[in-house]
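Asks: no sequence for this one, just the structure:
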């Protein structure tokens, strides 16, 4: 026993080793965490995979409108294991969003946005915003039909912003249309922003370790805690292994199922695709955009659909953290999940009256959930609790 204490003291005298010990090995973790808490580390691993695969792809990619599409085909056909790198990176974006969406929905369910973790939640929303921006400009780089026209449609929306909209678009384009300067800008930003995401992710982890993890019971005290290693290290490792098998299934068997076939056609400014759609992970927000008939209103609604996540910690009125013990809120939570899936379904449909109507109804519930239902149900539950007392 004395030998163990002596070794621990020597270990903690080294600042770096002490940091690792405090935040990874002996980090106190609630004993009742489920696999739903593994999506954080899964997202971190996805970020690392995307950065590493992106660096190797950048070695062979040419950011020029006449050569970009050919350079991607060169990677696929001529570079040793280039096809694997490209499929890992392309499908890795989808895997990243799957992990992040599940991480967000878990946080909503178990009240991860509540005091004292408001800043932790807000830092996560900032990461989500940066991730969406990076994914969008990355989708432009292959310079296929959907890349070009998706970039044209989305960047043109910025012109709806009064006064500063047009100057911003002109700067992004580097001219009056999408051209070679646009592709160069997008390539530079796509290479740079992931490192910003990594930095904000470290801040996110620091804020997490400041207040500690939540737990399924939603209580701050009364839950036994155990060291992260080896117990949750092994649990997260198992969850990550299952996720990587899921990831590999798409990479090796269905590498193009999550992409759009039109992106294997070189970009042609003279021929518009029959139906322009973004990647699947943008579809819910694209549906929100299309549900508003006014251009500026649609852009405001789409941006607001993401930024509204920032206000939840400050509009929440519930005294109960976990939705497990909130039967009224639980109903509306699962309706929200269904609503989000409906928005994703509507986002890929053509612009027809029936789909516009469904999208408008789903958009109304989306904003209703965050602006009215969350604070109102919290007040209602509080009154019911005190009424029973």
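Replies: Structure received. Because the structure is a prediction, the values reported are computed rather than measured.

Asks: could you use CA atoms for every contact and neighbour count after this?
Replies: Will do.

Asks: in a strand, residue 226, correct?
Replies: Yes. Counting by DSSP: H, G, I helix; E, B strand; the rest coil, residue 226 is found in a strand.

Asks: now for it, how many residues are close by?
Replies: Counted with other C-alpha atoms under 10 Å, the neighbours of residue 226 add up to 16.

Asks: so what's it up against?
Replies: By C-alpha atoms under 8 Å, 6 or more residues apart in numbering, residue 226 lies in contact with 26-31.

Asks: specify which member of those is nearest to residue 71.
Replies: In terms of C-alpha to C-alpha, no member of the contacts of residue 226 lies closer to residue 71 than residue 27, at 46.0 Å.

Asks: before we move on, back to that, will you turn the contacts of residue 226 into TSV that also has secondary structure and neighbour count?
Replies: Output for these, formatted as TSV (DSSP: H, G, I helix; E, B strand; the rest coil; neighbours: other C-alpha atoms under 10 Å):
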residue	secondary structure	neighbour count
26	coil	15
27	coil	18
28	strand	18
29	strand	21
30	strand	22
31	coil	15
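
Asks: what two of the residues you listed have the greatest distance between them?
Replies: 26 and 31 (13.2 Å).

Asks: residues touching residue 28, list them.
Replies: So residue 28 contacts 212, 225-228 (C-alpha under 8 Å, 6+ apart).

Asks: that one and residue 21, how far apart?
Replies: 11 Å (C-alpha to C-alpha, to the nearest Å).

Asks: could you pull out the residues contacting both of the two?
Replies: If you check residue 28 and residue 21 against C-alpha under 8 Å, 6+ apart, no residue is contacted by both.

Asks: near the closest residue to residue 230 other than its chain neighbours, how many residues? Count them for me, please.
Replies: Leaving out its chain neighbours, the residue that sits closest to residue 230 by C-alpha to C-alpha, 6 or more residues apart in numbering is residue 25, at 7.5 Å. Neighbourhood size, residue 25 [other C-alpha under 10 Å]: 17.

Asks: one more structure, for comparison:
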């Protein structure tokens, strides 16, 4: 538990302000004195990394919006103007574009860390749900931002996704998104407005996420709840220094993309202006959407494929109630740990499938000899297998495993493994 406030105003002004707007108390209790489990590892630093990524995206996005023209006639050229004529515009644009990928990389690590250590279980269900709401808002923001350069992949990506939304919610919703009867200038205006708005909504939900974290306190690698003050240390300086170091290391990776491989995570077709009469040979979303794209294409029926794609995220909202095990951390669940890594592999395979055309052969023929039947040796069948494994793990394995597996003994407290001396 976060406990009672320990902040003591030291000056007359602080005492005056504290009785009217306790913002200093809030800051001290949240970022300085907050009692934090003393055994957190570096997987817990990605919360701070994500906060810095969000600020980076908002700041660079505001600057880019000053020079961007959200019209079908000028959007592509305005992006080129930013790249060529605006002072340091190329850098700001590449930071923003690659920042989206870094944001999703960090959030995926954050989510899988939560899955491994059981951070979605009681009493942190609301914390988990708010995190998923942030993730959904991120996906919507990223999709709309990908449309704004108005290149070929932007235009056709918008066409495909809005049609999928229409298959689920009806043609009226599609028309509302389009602002007409096809992806055109009104669509771009709508997406630009929403792309500008949604990051501030994300910031608001992040504030709720942090609030929800500070009620039960942090989970930790053992999954054992804090039992005494001896199990914790103040957040500052112990975790501000640790988080700061992790942020620097992460941003070295970020900078390597921005300055040395700025287009490595993009698509070459997006450097061609949008043309509604020329369809790209292979329409692919950004890498962070590929697993869901594979699930969408795995099912022949358009509506069922769309429902499966949205269901892949929706099922995560009920995960705290699907997992029946009373042990949080998979450190003490060897069988669950094995299934977790198989699930992680499944997500990677789905991402790999999403990057390839459905009828492309997984294993090619050797000297005219086909290793598998041509109808089965395709990425669509591998996607179907991955989709079955994805939902099977969350809907079947987790509930059954929690009732049948025998976990290892867990420590009595966080401090037990630290303070207990090894017997010779």
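Replies: That came through, no problem. Because the structure is predicted, anything quoted here is derived from the model rather than measured.

Asks: hang on, the earlier thing: out of the contacts of residue 28 of structure 1, which are buried?
Replies: 212, 226-228 (16 or more other C-alpha atoms under 10 Å).

Asks: which of these sits closest to residue 41 of structure 1?
Replies: Using C-alpha to C-alpha, those come closest to residue 41 of structure 1 at residue 228, 12.7 Å.

Asks: measure that closest one to residue 212 of structure 1 for me?
Replies: 12 Å.

Asks: cool, residue 14 of structure 1 as well?
Replies: Residue 14 of structure 1 is 24 Å from residue 212 of structure 1, by C-alpha to C-alpha.

Asks: just residue 157 of structure 1 next, same as before
Replies: Separation of residue 157 of structure 1 from residue 212 of structure 1 (C-alpha to C-alpha): 41 Å.

Asks: residue 69 of structure 1 reaches residue 145, doesn't it?
Replies: No. Counting by C-alpha atoms under 8 Å, residue 69 of structure 1 does not reach residue 145; the two are 10.1 Å apart.

Asks: what is in contact with these two at once?
Replies: Common contacts of residue 69 of structure 1 and residue 145, defined by C-alpha under 8 Å, 6+ apart, comprise residue 266.

Asks: element containing the residue nearest the centre of structure 2, please.
Replies: Structure 2 has residue 107 as the residue nearest its centroid, 3.6 Å off, counting by C-alpha atoms, centre = their mean. Element membership of residue 107 of structure 2, judged by DSSP states H and E, is helix 89-117.

Asks: what angle sits between whichever helix or strand comes after that helix and helix 89-117?
Replies: As assigned by DSSP H and E, the chain's next helix or strand after helix 89-117 of structure 2 is helix 125-147. Note on geometry: by axes from the mean of the first three to the mean of the last three C-alpha atoms, to 10 degrees, helix 125-147 of structure 2 and helix 89-117 are set 150 degrees apart in direction.

Asks: go through helix 125-147 of structure 2 and flag the buried ones.
Replies: Buried-residue list, helix 125-147 of structure 2, by 16+ other C-alpha under 10 Å: 125-135, 137-147.

Asks: equivalent range in structure 1 for it?
Replies: Under TM-score structural alignment, helix 125-147 of structure 2 corresponds to residues 118-140 of structure 1.

Asks: mean per-residue distance, the matching stretch to structure 2?
Replies: Taken over the aligned residues, the distance from stretch 118-140 of structure 1 to structure 2 averages 0.4 Å (mean C-alpha distance after the TM-score superposition for structure 1).

Asks: what are the contacting residues of that stretch?
Replies: Identification of contacts with stretch 118-140 of structure 1 by C-alpha under 8 Å, 6+ apart yields 93, 100, 112-113, 147-148, 150-151, 183, 186-187, 189-190, 193-194, 197, 200-201, 203-204, 207-208, 282, 306-307, 309-310, 313-314.

Asks: restricted to helices, list those residues.
Replies: 93, 100, 147-148, 150-151, 183, 186-187, 189-190, 193-194, 197, 200-201, 203-204, 207-208, 306-307, 313-314 (DSSP state H).

Asks: tell me the SS of residue 329 of structure 1?
Replies: Classified using three-state DSSP, residue 329 of structure 1 is helix.

Asks: map it onto structure 2.
Replies: Under the alignment defined by TM-score structural alignment, residue 329 of structure 1 is paired with residue 336 of structure 2.

Asks: contact partners for its match?
Replies: Counting by C-alpha under 8 Å, 6+ apart, residue 336 of structure 2 has contacts 330, 398, 401.

Asks: among the residues you listed, which ones are in helices?
Replies: Those of the contacts of residue 336 of structure 2 lying in helices (DSSP H): 398, 401.

Asks: need the contacts of residue 336 of structure 2 in CSV (columns: distance to residue 68 of structure 2).
Replies: Output for those, formatted as CSV (distance: C-alpha to C-alpha, whole Å):
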residue, distance to residue 68 of structure 2
330, 47
398, 47
401, 52
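
Asks: so how far is residue 36 of structure 2 from residue 316 of structure 2?
Replies: With C-alpha to C-alpha as the criterion, residue 316 of structure 2 and residue 36 of structure 2 are 26 Å apart.

Asks: now do residue 353 of structure 2
Replies: Distance from residue 353 of structure 2 to residue 36 of structure 2, by C-alpha to C-alpha: 41 Å.

Asks: same question, residue 119 of structure 2
Replies: For residue 119 of structure 2, the distance to residue 36 of structure 2 equals 15 Å [C-alpha to C-alpha].

Asks: then residue 176 of structure 2?
Replies: The value you get for residue 176 of structure 2 to residue 36 of structure 2, if C-alpha to C-alpha is used, is 47 Å.

Asks: picking that back up, let me have the buried ones among the contacts of residue 28 of structure 1 in CSV, adding distance to residue 81 of structure 1 as columns.
Replies: Listed next are those as CSV, based on distance: C-alpha to C-alpha, whole Å:
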residue, distance to residue 81 of structure 1
212, 42
226, 43
227, 40
228, 37
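
Asks: which member of these is positioned nearest residue 334 of structure 1?
Replies: Once C-alpha to C-alpha is applied, the member of those that ends up nearest residue 334 of structure 1 is residue 212, at 26.6 Å.

Asks: residue in structure 2 matching the closest one?
Replies: Using TM-score structural alignment, residue 212 of structure 1 pairs with residue 217 in structure 2.

Asks: roughly how far does its match sit from residue 34 of structure 2?
Replies: 9 Å.

Asks: the stretch 301-424 of structure 2: helices as residue ranges?
Replies: 302-317, 319-322, 334-354, 379-392, 398-404, 416-419 (DSSP state H, counting those that start in this stretch).
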